[in-house]
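**Student:** This is a predicted model, with the sequence first.
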Amino acid sequence: MTHIMVLGAGYTGMMAAIRVAVKTRRQGVRVTLVNASPRFTERLRMHQTAAGQRLTCHSIEKVIAGTGITFLRDRVTGLDPGRHEVTLQSGRVARFDKLIYALGTVTDRSTPGVSEHAHVYDDHDGAVRLADALNRLTEGTVVVAGGGLTGVESVTEIAEAHPHLRVVLLSRGTPAAMMGDSARAYVLRAMDRLGIEVRAGAEVEKVLPDAVALAGGELIESSVTLWTAGTTGLPLARESGLAVDGRGRVVVDATLRSVSHPDVYAVGDAAAVRQSYGVIHGTCQSGIPTALHAADVIAARLRGGRARPFRFGYFHQPLSLGRGDAVIQFTRNDDSPRRAYLTGRWAIVYKEAVTRSPLPGMALLKRGLVPARAFRVSNG
């Protein structure tokens, strides 16, 4: 019996496990899903948790019920792809025939003081700790470092939920720089309306217990600091001997198989997936299609069929600006902005539609009622 092991139960790990279990149901295949937490966390909504909103808790075992997948609650501490072995925190060593590596990325903590003094979004508990810290403040300053989509969504959510606090956004460049001029201008006006102080061109030198030090010596007081400025792959991939890129992501071929170990596939944020326009960046928009494609490739190869190359093109950049506003930047396949964008009420409706919980889709996927292409925003 072929044993397929999936490491990580985020968006991509869950989708990959369910898809490969369904596709190989009649092929004598055993599927094991490994995750340190028993809950499925919607990472797209971490900023809502941080702002104090109560979101539904989803049990991984309930989500995969009826698929035949074995759920193993444990933390991966070692991987030997050559020997086809995974070492777990419990001391158990599990063997696999095929592996789907879906452990995602973690916050880049290379800036001094981030590990000791900043909050990060590496897991649900981290977002809860941030929410607790913010709720304890009756006054003071909150600093959010990072002007990308995560930073902007977080700073607007926090400013809206805690209007009594001073909120500062630090960005190396212009916040929401990936958007077109008009959509970006709308984002900046929204932050101004919420009273957020935006410091563009700010280079953080160090995070202190009660301040953030900028290059040049300026100190910005900070009662709570949230760090969203960059991610990196887990050390596990590099330490295991898998070929990785400069950010620690597993380098894969056109079918999402590791270029160094052919029985390992990598998906989502954890994979360096090259397309004609470059390496895709980690988002749910691109991550779920990689998960479904890797599952289909494994199933096809087990049947002796042909593995199709992965093709993906971006379609939009959905960005919430608190609970009462949003902007949607439509894009070309390479994620560069088009002229078209949505704002306000229609943008809120659009974003909730495209970023709604994937659980209904997973339920249909378990029953084999939805083809993989239905989850692809664009196929390039």
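**Tutor:** Thanks, I have it. None of the values given here were measured: they were computed from a predicted structure.

**Student:** Please make it C-alpha for all contacts and neighbour counts, starting now.
**Tutor:** Noted.

**Student:** In the stretch 251-380 of the chain, mark out all the helices, start to finish.
**Tutor:** Along the stretch 251-380 of the chain, counting by DSSP state H, counting those that start in this stretch, helices occupy 284-302, 344-354, 359-366.

**Student:** then this one, side by side with the first:
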Amino acid sequence: MSYVYIANSKERTVSAYQRVVILGAGYAGVMAANRLAGSKSLVGQVQVTVVNPHAEFIDRIRLHEVAAGSRKSAAVPMASLLNPAAAVVVGTATRIDPHARLVQFADGREPLAYDLLVYAVGSATAGAGSEGYGVQSAQEAARLRIRLEQLDARAVVTVVGGGLTGIETASEIAERHPRLRVRLVSKGGIGADLSTSGQRELQRKLRALGVELVENTEVENSGEGQLTTSSGARLESDCTVWTAGFSTPDLARASGLPVDPDGRLLVDETLSVPEFPEIFGAGDAVRAPDSVAAHLRMACAVAMPMGAHAANNIIARLEQHAPQAFSNGFMARCISLGRTAGLIQFVHADDRPRPLAIGGRPGAFLKEQVCRLALRWMRDELRHSGSYSWPKGPRAEQPALAEAL
């Protein structure tokens, strides 16, 4: 337990508080900070500090728009999203000392002490080759935007990765830069995990935009002006955009914390680290057990619930209540296909597609509303801690019933 002096013009009192440090100010980190800093039951008991490399919040689901030139910036003033009771430290953490409960920084500044910690440092695309571009950070998106504007007519832009990020990036570039040839290369089938109607609508729109689809093809390496596939084939590419794979900061591994082979922090069902129960994890850089997370994918629709749940369990810990297991399910996959079309694929809680999918302009409208909701939910949590809720995860079902659904 730590103590802080709170002074005013009339008196000086002593208040006990717990120091909660949140590493990362993305969707998970901001949601956790707002729930903790605004908790009425913890008034005067916690000091929340958010550590982030940047002073602004980056709305990552908008970065493909920035890269294509459809949007000027994905940066949002942190003050508009984060509870003012939470302090912000702009810096990069390089090591966590879980025994001394200290966070150390890249610039050598004084370590930051904590009583409880939320690890929410996010992820990035695992790019390949020095010639490649990405859309996972503001810097990457800005660099790609400049490159696209410099390309000559009929230059080939290859987007590697047929997941949702790759699909959205290829669509946005093709619509914004019709003078360019856009190719989307996927290790598997593009949209293979959608319903039949969803696949049909997706591929129809991609082809209408002029996107060349190269499926069931893995890119092994890249060189100047070309890519080499696993079959040995060579594809010309004047600009290669990598959206396949992911990487996480090496912070957890460098700190001696338990990680999976990809470097993600290993947590239990309550999102805490068993060896160090005062450390909680949320977002892309965390691996929870399959019992609660086997169906989950990297998305803000997962990061925000994880951040809120980690905060809930910190509150439970401080109030001496039992922590609860994490539960999170899905309702839909929302895909932008340029500014005038989108695809809403309705899904079961475990992310299996339902038959219904909405495309075209209605899909674009619904996708835009969902993107706006992400910021709105964080702002609502700022004003009313505990207001954000999310769909629960799949329940254990009988095989026959699961197949019927």
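**Tutor:** Thanks, I have it. Keep in mind the model is a prediction, meaning the values are calculated, not measured.

**Student:** And the TM-score between these chains?
**Tutor:** The TM-score (TM-score structural alignment, normalised by the length of the first structure) is 0.93; 373 aligned residues with a C-alpha RMSD of 1.7 Å.

**Student:** most tightly surrounded among the helices of the stretch 251-380 of the first structure?
**Tutor:** Stretch with highest mean neighbour count among the helices of the stretch 251-380 of the first structure: helix 284-302 (a mean of 23; mean count of other C-alpha atoms under 10 Å).

**Student:** Which strands or helices does that one pack on?
**Tutor:** Helices and strands touching helix 284-302 of the first structure, by 3 or more C-alpha pairs under 8 Å, 6 or more residues apart in numbering; DSSP states H and E, are helix 11-23.

**Student:** Show which residues not belonging to the helix it packs on make contact with it.
**Tutor:** Helix 11-23 of the first structure is contacted from outside by 6-8, 29-33, 42, 64, 67-69, 100-103, 267-268, 284, 287-288, 290-292, 294-296, 298-299, 358, 362, 365-368, using C-alpha atoms under 8 Å, 6 or more residues apart in numbering.

**Student:** how much does that helix deviate in direction from helix 359-366?
**Tutor:** Helix 11-23 of the first structure runs at 20 degrees relative to helix 359-366, counting by axes from the mean of the first three to the mean of the last three C-alpha atoms, to 10 degrees.

**Student:** superposed on the second structure, where does the next helix or strand after helix 11-23 of the first structure end up, distance-wise?
**Tutor:** Counting by DSSP states H and E, the element after helix 11-23 of the first structure in chain order, helix or strand, is strand 29-35. Superposing on the second structure and averaging over aligned pairs (mean C-alpha distance after the TM-score superposition for the first structure), strand 29-35 of the first structure comes out at 0.6 Å.

**Student:** From the contact counts, what lies against strand 29-35 of the first structure?
**Tutor:** Applying 3+ C-alpha pairs under 8 Å, 6+ apart, we find strand 29-35 of the first structure packed against strand 2-7, helix 11-23, strand 70-73.

**Student:** What residues in the second structure pair up with whichever helix or strand comes after it?
**Tutor:** Using DSSP H and E, the helix or strand that follows strand 29-35 of the first structure in sequence is strand 39-40. In the comparison with the second structure, strand 39-40 of the first structure aligns to the range 56-57 (TM-score structural alignment).

**Student:** And the contacts of the matching stretch?
**Tutor:** Contacts of stretch 56-57 of the second structure (C-alpha under 8 Å, 6+ apart): 25-26, 75-78.

**Student:** can you list those residues in TSV and add distance to Gln226 of the second structure, neighbour count and secondary structure?
**Tutor:** As requested, the contacts of stretch 56-57 of the second structure are exported to TSV (distance: C-alpha to C-alpha, whole Å; neighbours: other C-alpha atoms under 10 Å; DSSP: H, G, I helix; E, B strand; the rest coil):
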residue	distance to Gln226 of the second structure	neighbour count	secondary structure
Ala25	37	26	coil
Gly26	34	23	coil
Ala75	33	16	strand
Val76	36	14	strand
Pro77	39	11	coil
Met78	40	17	helix
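
**Student:** nearest to Gly146 of the first structure, of the helices of the stretch 251-380 of the first structure?
**Tutor:** The closest of the helices of the stretch 251-380 of the first structure to Gly146 of the first structure is helix 284-302. By C-alpha to C-alpha, the value is 19.0 Å.

**Student:** returning to that earlier point: got JSON lines for the helices of the stretch 251-380 of the first structure, with distance to Val244 of the first structure too?
**Tutor:** Below are these laid out as JSON lines (distance: least, C-alpha to C-alpha, whole Å):
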{"stretch": "helix 284-302", "distance to Val244 of the first structure": "17"}
{"stretch": "helix 344-354", "distance to Val244 of the first structure": "31"}
{"stretch": "helix 359-366", "distance to Val244 of the first structure": "30"}
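
**Student:** Where in the second structure does stretch 185-199 of the first structure fall?
**Tutor:** Going by TM-score structural alignment: stretch 185-199 of the first structure matches residues 200-214.

**Student:** And the matching stretch, end to end?
**Tutor:** For stretch 200-214 of the second structure, the separation between the terminal residues is 16 Å (C-alpha to C-alpha, to the nearest Å).

**Student:** likewise stretch 143-156 of the first structure?
**Tutor:** 12 Å.

**Student:** about what we covered before: is it possible to export the helices and strands packed on strand 29-35 of the first structure to CSV including mean neighbour count and distance to Thr331 of the first structure?
**Tutor:** Shown next, in CSV, are those (neighbours: other C-alpha atoms under 10 Å; distance: least, C-alpha to C-alpha, whole Å):
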stretch, mean neighbour count, distance to Thr331 of the first structure
strand 2-7, 22, 32
helix 11-23, 26, 23
strand 70-73, 17, 38
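
**Student:** Glu221 of the first structure: which of these is closest?
**Tutor:** Comparing these by C-alpha to C-alpha, helix 11-23 comes nearest, at 36.2 Å.

**Student:** so how far does the helix or strand hosting Lys62 of the first structure sit from its counterpart in the second structure?
**Tutor:** Under the criterion of DSSP H and E, Lys62 of the first structure resides in helix 60-63. Once the two models are superposed, helix 60-63 of the first structure sits on average 3.1 Å from its counterpart in the second structure (mean C-alpha distance after the TM-score superposition for the first structure).

**Student:** same for that helix, what does it pack against?
**Tutor:** For helix 60-63 of the first structure, the contact count by 3+ C-alpha pairs under 8 Å, 6+ apart identifies helix 359-366 as packing neighbours.

**Student:** picking up where we left off before, could you dump the helices and strands packed on strand 29-35 of the first structure into TSV with distance to Glu197 of the first structure added?
**Tutor:** Converted to TSV, those look like this (distance: least, C-alpha to C-alpha, whole Å):
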stretch	distance to Glu197 of the first structure
strand 2-7	40
helix 11-23	33
strand 70-73	42
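
**Student:** quick one, which of those is nearest to Gly241 of the first structure?
**Tutor:** Minimum separation from Gly241 of the first structure across those (C-alpha to C-alpha) falls at strand 2-7, 16.4 Å.
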